[in-house]
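K.L.:
Give me coordinates for this.
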Amino acid sequence: MSENKFIPGQLVISRAGRDAGRLYIVTGPAGGENDRKMVYVVDGQIRKMDRPKRKNVRHLEDTGKVVPEIAQKIATGRKVTDQEIRQVLEATLTTVASAASVKEALSDSDG
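P.N.:
Next up, the predicted model:
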């Protein structure tokens, strides 16, 4: 059983499935304490906060970025809107040309 390295508010890229290459935000773990291989992800458009996608962590790529505003809201139990999710993802995507280069572009912005 692999340990879940994804935390709420983290930006991830789908690596497998019909949504491959799509950028998501992790909203939390999916499943019980014994199932750490699944997380819930949203994009604010197709997968909204009221119906997140359950995704295997092996099918997600870590971008190394966490959105602090969203992470804090999730941690404190406050409502995160689909509009907030869309705004964060749109702002991220406007800085890169394709989803394949999202991780690279995000790591460049750290310096």
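K.L.:
all contacts plus neighbour counts: C-alpha atoms, from now on.
P.N.:
Noted.
K.L.:
ok, which stretches of this structure are strands?
P.N.:
If DSSP state E is used as the criterion, the strands of the chain fall at 10-14, 23-29, 38-42, 53-56, 60-66.
K.L.:
For the third one, what is the distance to the chain centroid?
P.N.:
In terms of Cα atoms, centre = their mean, to the nearest Å, the gap separating the centre of strand 38-42 from the centre of its chain is 7 Å.
K.L.:
That one - contacts with which helices or strands?
P.N.:
strand 23-29, strand 53-56 (3 or more Cα pairs under 8 Å, 6 or more residues apart in numbering; DSSP states H and E).
K.L.:
what's next to that strand, contact-wise?
P.N.:
The contact list for strand 38-42, computed with Cα atoms under 8 Å, 6 or more residues apart in numbering, reads 4, 6, 24-31, 47-49, 52-57, 85.
K.L.:
Let's compare: structure for the following, please.
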Amino acid sequence: MSDSPKPQLGQIVKITRGRDNNKYAVIIGVLDSRFLLIADGDKRKFDQPKKKNILHLQLQDAISMEVVDSLKETGRVTNGKLRFAINKFADSQQTEAQEKGD
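P.N.:
Next up, the predicted model:
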């Protein structure tokens, strides 16, 4: 892992500041080196993404290829796909935690 990993479209992030603290979201846009657009498909829909400072996010190693493919093909992604990507990631985190605990 490099010192400053570059955020990528479709990447899962954990929000570390603000109202949505400790929630997960998906990067649906990179505005510049400091700001990203994130959405979770639930409270934050694709059409109303949250502009977030990268310092307030924890980039996760997971990138949802479904979201990336959809953004590349149509420039959009459904809120259902965003929710699915986050739930899939959350499930994999839980599974890892359980395996470590066994």
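K.L.:
Superposing both, give me the TM-score.
P.N.:
TM-score for the superposed chains, counting by TM-score structural alignment, normalised by the length of structure 2: 0.79, backed by 94 aligned residues with a Cα RMSD of 2.2 Å.
K.L.:
re earlier: now the buried members of the contacts of strand 38-42 of structure 1.
P.N.:
The neighbour count (16 or more other Cα atoms under 10 Å) marks 6, 24-30, 47-49, 52-57, 85 as buried among the contacts of strand 38-42 of structure 1.
K.L.:
which one's the longest helix in structure 2?
P.N.:
Determined from DSSP state H, the single longest helix within structure 2 is helix 79-101.
K.L.:
Counting neighbours, show which residues of that helix come out buried.
P.N.:
Buried, per 16+ other Cα under 10 Å, within helix 79-101 of structure 2: 79, 81, 82, 83, 84, 85, 86, 89.
K.L.:
Check stretch 58-76 of structure 2 too.
P.N.:
For stretch 58-76 of structure 2, burial by neighbour count (16+ other Cα under 10 Å) applies to 58, 59, 63, 64, 67, 68, 71.
K.L.:
Now the second one: closest residue in space that isn't a chain neighbour?
P.N.:
Right, residue 59 of structure 2. Nearest non-adjacent residue to residue 59 of structure 2, counting by Cα to Cα, 6 or more residues apart in numbering: residue 13, 4.6 Å away.
K.L.:
gap between the one you found and residue 47 of structure 2?
P.N.:
Going from residue 13 of structure 2 to residue 47 of structure 2 by Cα to Cα, to the nearest Å gives 18 Å.
K.L.:
between the two, who's got more neighbours?
P.N.:
Neighbours were counted for residue 13 of structure 2 and for residue 47 using other Cα atoms under 10 Å; residue 13 has more, 26 against 12.
K.L.:
can you pull the contacts of that one?
P.N.:
Counting by Cα under 8 Å, 6+ apart, residue 13 of structure 2 makes contact with 24, 25, 26, 27, 57, 58, 59, 60.
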